[in-house]
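Visitor: Structure for this input, please:
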Amino acid sequence: MTGALSGLLVADFSRVLAGPYATMLLADMGAEVVKVERPGAGDDTRAWGPPYAGGEATYFLGVNRNKRSIALDLRADVETARALAARADVLVENFRPGTMDRLGLGYDALRELNPGLVYCSITGFGSGEGAGLPGYDLIAQAVGGLMSVTGEPDGPGTKAGVALVDVITGLHAALGILAALRHRDESGAGQRVEVSLLSSLLSALTNHASAYAAAGVVPRAMGNRHPSIVPYEVFQAADRPIVIAAGNDRQFQALCAALERPDLAGDPRYAANASRVAARDTLVAELNAALATRTADDWFERLTAAGVPCGPINDLAAAFALAEDLGLEPAVRIDGVGQVANPVRLSATPPSYHRPPPALGQDDAWVREILAR
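Guide: From the prediction side, this is the model:
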C-alpha cells in the first residue's frame, strides 16, 4: 500500500528525540527518511540504556523505525551531505544554531542547490538571543513554566514523566513540514520551518498560558487538581486511587446519583461548577468518603455506565492492555522489534511499518548509489 507521503525524500540530520520523532512520523506515512549519523557513535540515544532489546537501546528503537542510516562525517565529507540535501524534499536538523551554516549546510546555501527544499530547524530557544542556550527538554520544562504547574502546591517544581516538550516540538515540526510541503505543491517553492522547545511548550500549556496571556494570571502547581473544574482530580477508592473528571454539571449530577449521594447534587454549594471550585475541599472530602466503600475497578464499571468520565491509574502494562482490549492495536512488531504504533489512522493511506530501526551506517551503499544516479 502506498503511503500518503510516498515519493518524498527526507534528509534527517537530527538526533535524540524531537527531530527523530518528527521524521519517524513522516516515515510511517511513507516518506523515505535517510538518517545521517556520526561515524562510530551514531545518534546519542544509541547509548542511552538500559533498558535494551536485542542489544539495542530501547530509547533509540522508539523513534527511529522506517529509516535508513548513513554514517557521515560532516566535516570531512560535506559534499555527500550537500548532494543528499540537493535531492531531498525535506531536511530536518537540530544542531545548535549556526552549526549547519558553518558546515556549508545552512538554509541559504542549500536553497541555492534546491529551491524546493523544505528546511526544518529545531532549536531549544530560537536562533536569535536564545541561540546559545542548550536545547534540553529538562531545561525547557524548567524555564518554560511547565515545572511550575506540575507537582504538589508546597513541593518543588516537578518535571513530566517523559521528555514531553521534545515530543510536542516534534509534532509541531511535523505539522510545519506538512504545511510547507502543501505550499510547495502550489508554488513550487520550498521554505524554512523553525520550531523551538520554548515556543512549543508555551503553546502546549494551553489554558495555563491563556490565563496569563489573556488575564495576567500566573498559575501555580495544584497537584492532581484542576484550577477551573471540580471534581476533576484523583480520589481514593477502597483499594487504590481513581481519577474522576466530571467536566460539567450534568456529569456531576450523574456522579452523585451513582454514589447514592443525591443530596450533594442538590446542595447549593455544589450546584454549579464555579461554586464547586470555591467549595472544593469540603466536596472532595464528601466524595472520598463515598468512594471508599468500593474498589477502583468497581467504581470504574459503575461510573462509566452512568456516563461519568473516570478511570484507575494504570501502569504502562495495564495501559497497553486496555488499549488492546479496546481494539486500538497499540503495538506492532517489525522483524521481531516491538514498537509503539503510530496513533494516526487514515482510511486510505494508513501508516506502515516496513523497516526496523537501522544499524549505524547500514545503508551507506544504498544512499551513495542513489546519489550517484
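Visitor: drop to CA atoms for contacts and neighbour counts, all remaining ones
Guide: Fine.
Visitor: any idea how far the closest residue to T293 other than its chain neighbours lies from D297?
Guide: Among residues not flanking T293 along the chain, A238 sits closest, at 5.8 Å (Cα to Cα, 6 or more residues apart in numbering). A238 sits 10 Å away from D297, going by Cα to Cα, to the nearest Å.
Visitor: again with L175
Guide: Separation of L175 from D297 (Cα to Cα) stands at 38 Å.
Visitor: can you tell me how far the residue most central in space within the chain sits from L17?
Guide: Among the residues of the chain, V167 comes closest to the average C-alpha position under Cα atoms, centre = their mean, at 3.0 Å. Note on V167: its distance to L17, by Cα to Cα, is 7 Å.
Visitor: one more to put side by side:
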Amino acid sequence: MPHMPASSALARFRVVDLTQVRAGPTACRQLADWGADVIQVQMPEHMRGDDTLGGQEGSDYQYTHRNKRSITLNLKEPEGISVLKRLIAGADVVVENFRPDVKFRLGIDYETLAVDNPGLVYASISGFGQTGPLATRPGFDQIAQGMGGLMSVTGMVEQGPMRVGIPIADLCAGIFAAQGILVALLERAASGKGQWLHTSLLESMVYMMDFQTSRWLIDGEVAAQAGNFHPTSIPTGVYKARDGYMNIAVFGSKIWERFCDILGAPQWVGDERYKDKRGRSINRDALNAEINRLLAAQDRDYWIERLNAGGVACGHINTMAEVFEEPQIQHLAMVKEVVSTHLGAQRLVGQPVQLERTPSSIVRAAPRRGEHTEEILAELGWGADDLARMKSTGVY
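Guide: So this is what the prediction gives:
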C-alpha cells in the first residue's frame, strides 16, 4: 500500500529512517505523525540483532513506529548500499543514530550523499556528540540522565540520585532532532540547500535542565535534591489528604494568601516564619508538616475542588490507568485508534499539539520488518525480475 499521510502538513516530504531503539525512531515518528513518508530501513530478518523495542509485536514498538513503512536492506552488501543511496537520492531527510564513524565507513555520510542530493537534510543522533573525547562511547538514556545532572536533582533528600521514570534523554533527543529537521527544511525553502544537523542524548539532557543550569552558571548555586517539593517555590509539592496524595502549587504572594485562607490558616500570612519566600524556604519542613495536618481533615477531592476554585493549582497524582479515566484527558481525545493488519485494533496516544487545519492522526499501525520492501523498491523503478534476484542474493 503506498504512502498514507497521517496529516497533510508534511505529506510532501520523504524521510529515510536509519535509526534503532528509541531516540531516532522518536524523531521519525514525530515526522510521520505529521504526514511525512517515513521509510524505516531495517536489517533483514536473518541478520537482525536486538534492534527493536520489546519485539516487533510489543506495545512499545507499536507506539514508536506507527505511521511508517518498512524496508529491509543488507548494508553489508555493496548492492544494499547502492539501493539505499538510490532511495536517499529522492528523499528530503535522512535520520541516523549509528556510532559516529559508521556512516563514513559505509559511505553514507552527509557530504557523500549531498553530492547527488544537495537539498538533503541529514540528522544524526548520538549519545555524546559527533566529535570530542566521548564521541565513540556507547550512549544510553540513564547514562545521559546522570551525566547531564538530572539524577542529582531527582529523588528524596539525602537518599542518593534517582532516575526519571521515562527515557527522557532519548525522548528529548528525538524531539529536538525532529525540531532541527523542521528548521532545516524551512531554511532550505529559502536557500535551496540542505545541511547536516546533529544532537545527542547528553546535549538534550543538559538543555532540559533549564533553570537549574542558570542557577549554577549565573548564580553559582549547585542544586540539590528536593524530593517531591519544588526547589524554589514553597509550598509546592506532594501533600497528603485524608484519602491519599495530591500535588499543590503555590506561586506568588497573592496565591499564598488565598491558600492560607482556604486551608483555614490565615495567621500564616503574618507568621514571621512563613510570611515571605525566604522564611518559607528556611522553614519548609515545619510548614509542610502543618499543611499535611490540616489537609488530613478532608479527602483529596474536597481540597482539589476548593483550592482550584480559589486559584490555587492542584491535582490528583494518577496511575497510568487513572490518567485515561480523567474527564479532561478524555475530552482532549488524546487516545487514537488504529487497526493493525497483524495484531488487530490498537489504542495509542496521539500528538500533544493540535493543528486545527492540518491535524495529525494515526492511519497506519507499526509495520512488520520489511513489510513494504518490494512496494518501495518498485516505486524506485525495480521490476519483478530485479526483485527476485535481489531477494535471492540477500540484498533484502
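Visitor: Give the equivalent position in the second structure for A238 of the first structure.
Guide: With TM-score structural alignment as the criterion, the equivalent of A238 of the first structure in the second structure is R242.
Visitor: What about R302 of the first structure, how many residues nearby?
Guide: Neighbour count for R302 of the first structure, taken as other Cα atoms under 10 Å: 16.
Visitor: what's the counterpart of it in the second structure?
Guide: Counting by TM-score structural alignment, R302 of the first structure corresponds to R306 in the second structure.
Visitor: G19 of the first structure now?
Guide: Using TM-score structural alignment as the criterion, the counterpart of G19 of the first structure in the second structure is G24.
Visitor: Could you point out the longest helix of the first structure?
Guide: Assignment by DSSP state H gives helix 164-187 as the longest helix of the first structure.
Visitor: Determine the set of other helices and strands touching the next helix or strand after it.
Guide: Sequence-wise, the next helix or strand downstream of helix 164-187 of the first structure (DSSP states H and E) is strand 191-196. Helices and strands touching strand 191-196 of the first structure, by 3 or more Cα pairs under 8 Å, 6 or more residues apart in numbering; DSSP states H and E, are strand 118-123, helix 164-187.
Visitor: what does whatever helix or strand comes next after the shortest one correspond to over in the second structure?
Guide: Helices and strands here follow DSSP H and E; after strand 118-123 of the first structure, the next one along the chain is helix 137-143. In the comparison with the second structure, helix 137-143 of the first structure aligns to the range 141-147 (TM-score structural alignment).
Visitor: What distance do you get for the counterpart of E260 of the first structure in the second structure to V238 of the second structure?
Guide: In the second structure, the residue paired with E260 of the first structure according to TM-score structural alignment is G264. Separation of G264 of the second structure from V238 of the second structure (Cα to Cα): 19 Å.
Visitor: And these two? Which one has more around it.
Guide: V238 (21 against 11).
Visitor: So which residues make contact with the helix or strand encompassing the more buried one?
Guide: Following DSSP H and E, one finds V238 of the second structure within strand 236-241. Applying Cα atoms under 8 Å, 6 or more residues apart in numbering, the external contacts of strand 236-241 of the second structure come out as 228-230, 245-251, 288, 291-292, 295-300, 303.
Visitor: Buried ones only from the residues you listed, please, as a PyMOL command.
Guide: Burial among these is assessed by 16 or more other Cα atoms under 10 Å; the matching PyMOL selection reads:
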select buried, resi 229+245+246+247+248+249+250+251+288+291+292+295+299+300+303
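Visitor: Narrow the contacts of strand 236-241 of the second structure to those in helices?
Guide: Among those, the ones falling in helices (DSSP H) are 288, 291-292, 295, 300, 303.
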